[in-house]
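1. Could you work out the structure for the sequence below:
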Amino acid sequence: MTVNYKPLTREQMAWRAAQDLPDGAFVNLGIGIPTLAASYVPAGREVIFHSENGILGLGPKPEPGTEDENMIDAGKNYTTLITGGVFMHHADAFLMIRGGHLDISLLGAFEVSEKGDLANWTTEDPSFPPGVGGAMDLAVGAKAIRVIMEHTDKKGNPRILNRCTLPLTAAGCVKRIYTNLAVIDVTAQGLFVVEMVDGMTLEKLQSLTEPKLQLSDGFQALSPPAAMAA
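-> A predicted model of the protein is given here:
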């Protein structure tokens, strides 16, 4: 049976992750898709974004033509600063991480295991230099780790695995996974699918995922706003 579905774009993945950030939370944004989340916080909700290169109060991406070359995030993208935002020494940014002052960290990943093990610092490809950066600190320092990543690699192989094949950043730290196909919770009872994109079936999603998937009791369709349609 043919399954017709449309994967989320990078922006839509970031939008979905941003919807779960609670009011008043201090949230680190990792390099890659997570940095886009600052642009999609629901109106009226205050989320204080942290960037490991020394920013607290990271704002949404700037409008074209308003970029400031001195305002960049940890991924070297142009960014903005909210009212009341501050700059700090790189060491102080890491003191926030290691001191347990961050409620959530949104990180990218190469692989995540069914137990929430995180592999996001090297692919062991000599042409792709490794860079653990602050990921190892965030994985153990933030109160909750959530991952945003493509559901499969470029060859269509699962990136959610029984056991990670790449070197781990940290073990058992990931609690929720946002992919271009679904939202999945990592629990002691296994992986639970909270949402799937329109047209996706559990059977098809399972064929793209190594560990066993279960539907959450509150399962619903994953539908970004019409204005975000790719």
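2. From now on I want contacts and neighbour counts done on CA atoms only, so please keep to that.
-> Noted.
3. Which stretches in this protein count as strands?
-> In the chain, the strands defined using DSSP state E lie at 26-29, 48-51, 55-58, 81-87, 104-107, 111-113, 118-119, 145-148, 160-161, 174-178, 182-187, 190-197, 213-222.
4. mind checking how far the closest residue to residue 160 other than its chain neighbours is from residue 152?
-> Once flanking residues are discounted, residue 160 sits nearest to residue 112: 5.0 Å by C-alpha to C-alpha, 6 or more residues apart in numbering. Distance of residue 112 to residue 152, given as C-alpha to C-alpha, to the nearest Å: 11 Å.
5. shared neighbours of the two, anything?
-> Shared contacts of residue 112 and residue 152 (C-alpha atoms under 8 Å, 6 or more residues apart in numbering): 159-160.
6. between the two, which one's more packed in?
-> Using other C-alpha atoms under 10 Å, the more surrounded residue of residue 112 and residue 152 is residue 112, with 29 against 18.
7. Spatially central residue for the chain, please.
-> residue 148 (2.9 Å; C-alpha atoms, centre = their mean).
8. That one and residue 33 touch, don't they?
-> Yes. With contact defined as C-alpha atoms under 8 Å, residue 148 counts as touching residue 33 (6.8 Å).
9. shared neighbours, these two?
-> Joint contacts of residue 148 and residue 33 (C-alpha under 8 Å, 6+ apart) are 13-14, 108.
10. could you dump these to CSV with neighbour count?
-> As requested, the shared contacts of residue 148 and residue 33 are exported to CSV (neighbours: other C-alpha atoms under 10 Å):
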residue, neighbour count
13, 25
14, 27
108, 25
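11. thinking again about what came up before, can you list the strands of the chain in CSV and add distance to residue 132?
-> Output for those, formatted as CSV (distance: least, C-alpha to C-alpha, whole Å):
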stretch, distance to residue 132
strand 26-29, 15
strand 48-51, 15
strand 55-58, 19
strand 81-87, 23
strand 104-107, 12
strand 111-113, 14
strand 118-119, 10
strand 145-148, 15
strand 160-161, 20
strand 174-178, 16
strand 182-187, 23
strand 190-197, 26
strand 213-222, 29
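12. please give me the structure for this one as well, since I'd like to look at both together:
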Amino acid sequence: MSVQKRSREDIAKIIAQDIPEGAYVNLGIGLPTNVSKYLPKDKEIFLHSENGVLAFGPPPKEGEEDPDLVNAGKELITLLSGGCFMHHGDSFDIMRGGHLDICVIGAFQVADNGDLANWHTGKEDDIPAVGGAMDLAVGAKRIFVCMEHTTKKGEPKIVSQLTYPITGEQCVNRIYTDLCIIQLENGQAKVIEMVDGLSFDQLQTMTGCPLVDARQ
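-> This is a model prediction of the structure:
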């Protein structure tokens, strides 16, 4: 059976379903912002963006765009009833003060002990762009990483030890990739779900750390 990898939109849909009612959530720049499109309408979830927006919604419909309503990635958003703007310093107080339940963030690498690398690959010609990633890594109660399982060259992005500059130590709780969902607990990478057509052994060959099969 052939393996059908998940698209970036598919990953965002799954994460959206896993966010609980009443959660305060930061969506990182890039793939994570897609989560806002798929949050269940029957759940009250408060989205935060570090540029100073709280309680925003999905992207606007065509013709309803407001250039003053953007997230930290400069993408157009909508503001929900009760939503607000705030000073950049107050926004970072939310991040650093432990007020965020979940941060959904992208990554270059994640180690099985929860270490996160998502702001720099270490190459001399790369432009450093840490943004608020370090603040989110230590401030949010839970970190959900979403990313492709391997690099474009087929190298594992889930590893035993980071080789890229670290963003935060032992902060990642769950990883959503185009192949599986991994829960990180007690230094172990526990596979709790996989795409159809992929064997556990195949997944292990594409992963740079030991995996534990924790599927029910």
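13. Now the TM-score, please.
-> TM-score for the superposed chains, counting by TM-score structural alignment, normalised by the length of the second structure: 0.96, backed by 216 aligned residues with a C-alpha RMSD of 1.2 Å.
14. okay but residue 132 of the second structure is in contact with residue 51, surely?
-> No. Counting by C-alpha under 8 Å, residue 132 of the second structure stays clear of residue 51, with 9.5 Å between them.
15. Give me the more crowded residue out of the two.
-> residue 51 (20 against 17).
16. Please name the nearest non-neighbouring residue to that one.
-> Per C-alpha to C-alpha, 6+ apart, closest to residue 51 of the second structure is residue 72, 5.2 Å.
17. And the one you found, how far from residue 127 of the second structure?
-> Taking C-alpha to C-alpha, one finds residue 72 of the second structure at 18 Å from residue 127 of the second structure.
18. Compare neighbour counts for these two and give me the winner.
-> Set side by side, residue 72 of the second structure and residue 127 show more neighbours around residue 72, with 19 against 11, by other C-alpha under 10 Å.
19. wait, what's in contact with that one?
-> 29, 49-51.
20. next one: residue 158 of the first structure
-> For residue 158 of the first structure, the contact set (C-alpha under 8 Å, 6+ apart) comprises 151-152, 208-210.
21. Return the residue of the second structure aligned against it.
-> When the second structure is aligned by TM-score structural alignment, residue 158 of the first structure is paired with residue 156.
22. quick one: that match from residue 81 of the second structure, how far?
-> Taking C-alpha to C-alpha, one finds residue 156 of the second structure at 42 Å from residue 81 of the second structure.
23. Count the residues that sit near the aligned partner of residue 79 of the second structure in the first structure.
-> Mapped onto the first structure by TM-score structural alignment, residue 79 of the second structure lines up with residue 81. Residues lying near residue 81 of the first structure (other C-alpha under 10 Å) number 19.
24. For the match of residue 158 of the first structure, which non-adjacent residue is closest in space?
-> In space, residue 156 of the second structure is closest to residue 150, 4.6 Å off (C-alpha to C-alpha, 6+ apart).
25. What is the corresponding segment of the first structure for the longest helix seen in the second structure?
-> Scanning the second structure for the helix with the most residues, using DSSP state H, yields helix 8-18. Residues 10-20 of the first structure are where helix 8-18 of the second structure lands when matched by TM-score structural alignment.
26. Tell me the gap between that stretch and the middle of its chain.
-> Averaging C-alpha positions (C-alpha atoms, centre = their mean, to the nearest Å) puts stretch 10-20 of the first structure 8 Å from its chain's average.
27. Same check on stretch 143-157 of the first structure?
-> 8 Å.
28. contact partners of that stretch?
-> Stretch 143-157 of the first structure has contacts (C-alpha under 8 Å, 6+ apart) with 13-14, 17, 33-34, 100, 102-110, 138-139, 158-160, 173-181, 208-209.
29. Make a ChimeraX selection of the buried ones in these.
-> In ChimeraX syntax, the buried subset of these is picked out as below (16 or more other C-alpha atoms under 10 Å):
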select :13,14,17,33,34,102,103,104,105,106,107,108,109,110,138,139,158,159,160,173,174,175,176,177,178,179,180,181,208,209
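30. how close does the aligned residue in the second structure for residue 137 of the first structure sit to residue 169 of the second structure?
-> Aligned by TM-score structural alignment, residue 137 of the first structure pairs with residue 135 of the second structure. Between residue 135 of the second structure and residue 169 of the second structure the computed distance is 12 Å (C-alpha to C-alpha).
31. what's the answer for residue 143 of the second structure, then?
-> 11 Å.
32. swap in residue 203 of the second structure?
-> 25 Å.
33. One more: residue 87 of the second structure?
-> Counting by C-alpha to C-alpha, the gap from residue 87 of the second structure to residue 169 of the second structure is 28 Å.
34. which of those two has more neighbours?
-> residue 169 (16 against 12).
35. That one matches what in the first structure?
-> Per TM-score structural alignment, residue 169 of the second structure is aligned with residue 171.
36. Over to residue 188 of the second structure?
-> By TM-score structural alignment, residue 188 of the second structure lines up with residue 190.
37. Provide a list of residues in contact with that match.
-> Residue 190 of the first structure touches 114-115, 212-214, counting by C-alpha under 8 Å, 6+ apart.
38. from those residues, which two are the most distant?
-> Pairwise distances across these peak at 14.3 Å for 115 and 214 (criterion: C-alpha to C-alpha).
39. quick one, which of these two is more surrounded?
-> residue 115 (22 against 16).
40. contacting residues for the more buried one?
-> The contact partners of residue 115 of the first structure, by C-alpha under 8 Å, 6+ apart, come to 162, 171-172, 186-188, 190.
41. now do 7 Å
-> Applying C-alpha atoms under 7 Å, 6 or more residues apart in numbering to residue 115 of the first structure gives the contacts 172, 186.
42. What distance do you get for residue 31 of the second structure to residue 89 of the second structure?
-> For residue 31 of the second structure relative to residue 89 of the second structure (C-alpha to C-alpha), the value is 25 Å.
43. Residue 208 of the second structure now?
-> In this view, residue 208 of the second structure and residue 89 of the second structure are 38 Å apart by C-alpha to C-alpha.
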